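Q: Here is a sequence with its predicted model. Questions after.
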Amino acid sequence: MRIGLDTRNTGRSGGTGVATYAATLGEAYSDVGISPAWLHDDMANHTRPHSFPRKIKRFFQSAHSTHHVQPTSDGYVGHDLYRAAEIRDRTFHTPISIKADTPPDLMHWTYPVPMRWHGIPNVVTIHDIIPLLHPEFSDTPTKRLHRRLKFWCDNADAIVTVSEAVRQDLISFFELPPQKVSMLSQSVSFATDLMEASLTVEAPCPKDGFLYFGTIERRKNIGRLIKAHGRSGTMRPLILIGGLGFGGAEELQALAHHPTPERVHILPWCSRPALVRAIREARCVTFPSLAEGFGLPILEAMALGTPVLTSFGHATEEIAGTAAFLVDSTSTEALTEGLTKLDYDDALSLELSSSGQERAQAFAIDPYVLRMKNFYQRLLTG
């Protein structure tokens, strides 16, 4: 069985949840004898400034509805595929079609890009529809996103989600037949060499603090978290690791009202080994997001034995189960009480550490591999 995978997000600096998802899929394939066929873009790492002639050439390239790709040692490569598809979608409101002399058995798009592989089954993972349900949390053009998602809802052979909450959102919003959408979740794992590196890397931040990691943006509720930390009176630091996203600068304005702003540490970036060390040494990982499709930081913290504070409802509660301290994250008072409780209650911290590790086992790589393999076999055999 040979399954195609796009590389639309895997090469992006800083890493994303979608990039982690795609990489995990590739790992899962090799574990069960499935051959991943990566769809590469020969311009993905092109760093020269985009000249006017280059833009003109891209525009004319995007006018072609079909793009032929060539085989490589680990899949296929096409010329400027992803950017050309983006331009075609924005200009002509239609996706490009991919063709190859020897295509994979099935193409799994790890993100709803405006592309489709001609002549074989196409699967797409839709991670969330937050911009459609909560446009106040995103600067994503909603009309464009709606058009792309509607295309996939109409044309995909199957749709995959990573949480039941998102599955129900899709079925309801786009009025889809339930059997077309499969919830296959996501796996969390840490490679042995990564764990070893985390033991020797320099610590990026103080230990025993309240840690948030991810993009600093409006839907992550960082402003309310900062307020709650200040009101709690805790002596433990609040560490925020991540770059600024939509509304992030406004969220950080809460620092102006923090009684001891020097206890809030902001790191725009740190290496993956350093992040693993930071998670392991934290008193608690805080993830009070207002809207999520999954919540990978919840599981990563649990797998590493670190207690988690996260939000009631939707995907965050679904992923955390009863193994996290759940709060109404729309309430600064509730967040304050949660931080205060986790600040002092050692017994609760030990309980959450243990239950979190147990919860993370349900998202281990082995059961995930079996779900994916069975899903592909059912789709290919009809």
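A: Good, I have the coordinates.
Q: Every contact and neighbour count from this point should use C-alpha atoms.
A: Will do.
Q: So which residues of the stretch 251-382 of the chain form helices?
A: Remark: helices assigned in the stretch 251-382 of the chain by DSSP state H, counting those that start in this stretch are 272-281, 296-303, 314-320, 332-344, 346-361, 365-381.
Q: In CSV, list these along with distance to Pro204 and mean neighbour count.
A: Compiled in CSV, the helices of the stretch 251-382 of the chain are given as follows (distance: least, CA to CA, whole Å; neighbours: other CA atoms under 10 Å):
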stretch, distance to Pro204, mean neighbour count
helix 272-281, 6, 22
helix 296-303, 16, 24
helix 314-320, 26, 22
helix 332-344, 21, 19
helix 346-361, 22, 18
helix 365-381, 28, 14
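Q: try this one next to it:
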Amino acid sequence: MTLPRIMVDGYNLALQKGTGIATYTRNLTQRLGALGAPVDVLYGIRSGTGARGGLLSEVDFFDPSVKAIKTREVVSRLATSRFGVSAYEVPVDGKVVSDGLRSRMPHFDRIFNVPDLFYFSKWHLRVHRRFLEVSYPQPARVAHWTYPMPVKLKGAANIYTIHDLVPLRLPYATLDNKREFHSIVSAIAKDADHIVTVSETSKRDIVDLLGVPEDKVTNTYQAVDLPQALVTRDRDEVAGEISNLFGLGDRDYYLFFGAIEPKKNVGRLIEAYLASGVKTPLVIVGALVWKNADDLKLLDPAGINDIEMQQRLRKGGSGLRKPFDPTLTRFTRSQVMRIEYLPFHQLVSMIRCAKGVLFPSLYEASACRSSRRCSSAPR
């Protein structure tokens, strides 16, 4: 059976540091490719050179401009975007040496780009009250959007992944624009050809809160597909790497990884760890994405979190007991270590050597308490 060409968005793939949704997207493209489906990936990278083909277009893809889109450019594009936008193909054919970025790349047959696509689509929704329509030559028959965004592929069946409805269920725990998020997911609920989600809790929320028929939502759960080279790597070699880099023993630490924000419940995890008196170290891998660092304040006896430590050290502050390493923070009150970011291969090593991985998410726990559906919530 010949599978249709499928387009997957590169919204999270383009972020400089990996996210869970970026991993989800890479896995999706790899599985589609393994099944024999032709795969297009659509990015929204801002061009630094303005090139629309050739070497500079490939250079832009691997080194996009960081300049913000200007207001006058948004206004100019809004004048014509009512009729949709066209993507151009990026010739990623090896002229740029990108071996070091291989772990961040999806599987693809073709790559397309519309500059600032995902940022601009939100302006398009506000002004024109409709999703931004994208087209490109010889398009895919199915478009899979891995995050709720107001974009659709012209002439294709459009499938959207809604990972959760945390901004609506726990509005105090996210920084999302709640009105905008509600507008986007409500439109997806109405117009999407199908919706994918990753847990029974999320599926129930999509059905109950957005009024979507159950047969229009499929729970695929979160797939895990790690490169065999990382999974089968010699255990002693992996343990040696973790010991040399972080001074941690094999199976001698607990691990949390993910963004540090209220919905991840990191503050309560730290509180429980400190109260337990456990001597086994706790390692937290994740960047702060919240407006403050309240979740980390328990880590220092004076209530000073590591962000404040950074600021004081940069100003030449005194009185701090230990020098600050911007990627690695140890706190004196307990055996707690925070690492802001790890490349994917090092994160896999950290997981393999952990005594246990901890994930005290508020979302599934609150759903269980409110609905008594604990047996259907993901573990």
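A: Happy to help now that I have it. Quick caveat: nothing in here was measured; it's all calculated off a predicted structure.
Q: Could you get me the TM-score between them?
A: Superposed pair, TM-score by TM-score structural alignment, normalised by the length of structure 2: 0.72. Supporting alignment: 300 aligned residues with a CA RMSD of 2.7 Å.
Q: For Lys99 of structure 1, find the nearest of the helices of the stretch 251-382 of structure 1.
A: Closest to Lys99 of structure 1 of the helices of the stretch 251-382 of structure 1 is helix 365-381 (CA to CA; 18.8 Å).
Q: In structure 1, what residue corresponds to Leu32 of structure 2?
A: Matched by TM-score structural alignment, Leu32 of structure 2 corresponds to Tyr29 in structure 1.
Q: Identify all contacting residues around the helix or strand where that match lies.
A: Here Tyr29 of structure 1 sits within helix 17-31, counting by DSSP states H and E. Contact partners of helix 17-31 of structure 1, identified using CA atoms under 8 Å, 6 or more residues apart in numbering, comprise 5-7, 9-12, 35-36, 110-111, 186-187, 296, 365, 368-369, 373.
Q: run the last query once more with 7 Å
A: Contacting residues not belonging to helix 17-31 of structure 1 are listed as 9-10, 35-36, 110, 186, 365, 369 [CA atoms under 7 Å, 6 or more residues apart in numbering].
Q: likewise stretch 270-288 of structure 1?
A: Stretch 270-288 of structure 1 is contacted by residues 194, 197-199, 201-205, 207-212, 220-221, 301, 304-311, 329 when judged by CA under 7 Å, 6+ apart.
Q: residues in structure 2 aligned with that stretch?
A: Residues 342-360 of structure 2 are matched to stretch 270-288 of structure 1 when aligned by TM-score structural alignment.
Q: How far does the matching stretch stretch from one end to the other?
A: 21 Å (CA to CA, to the nearest Å).
Q: ok, now stretch 111-130 of structure 1?
A: Stretch 111-130 of structure 1 has an end-to-end distance of 14 Å (CA to CA).
Q: Tell me the residues of structure 2 aligned with it.
A: With TM-score structural alignment as the criterion, stretch 111-130 of structure 1 aligns to 147-166.
Q: That stretch: how far from the chain's middle?
A: Counting by CA atoms, centre = their mean, to the nearest Å, stretch 147-166 of structure 2 is centred 15 Å from the centre of its parent chain.
Q: Now do Leu56 of structure 2 against Lys70 of structure 2, distance only.
A: For Leu56 of structure 2, the distance to Lys70 of structure 2 - CA to CA - is 22 Å.
Q: Likewise for Ile242 of structure 2?
A: 44 Å.
Q: just the strands in the stretch 151-300 of structure 2 please.
A: For the stretch 151-300 of structure 2, the strands defined by DSSP state E, counting those that start in this stretch occupy 151-153, 157-161, 194-197, 217-219, 254-257, 282-285.
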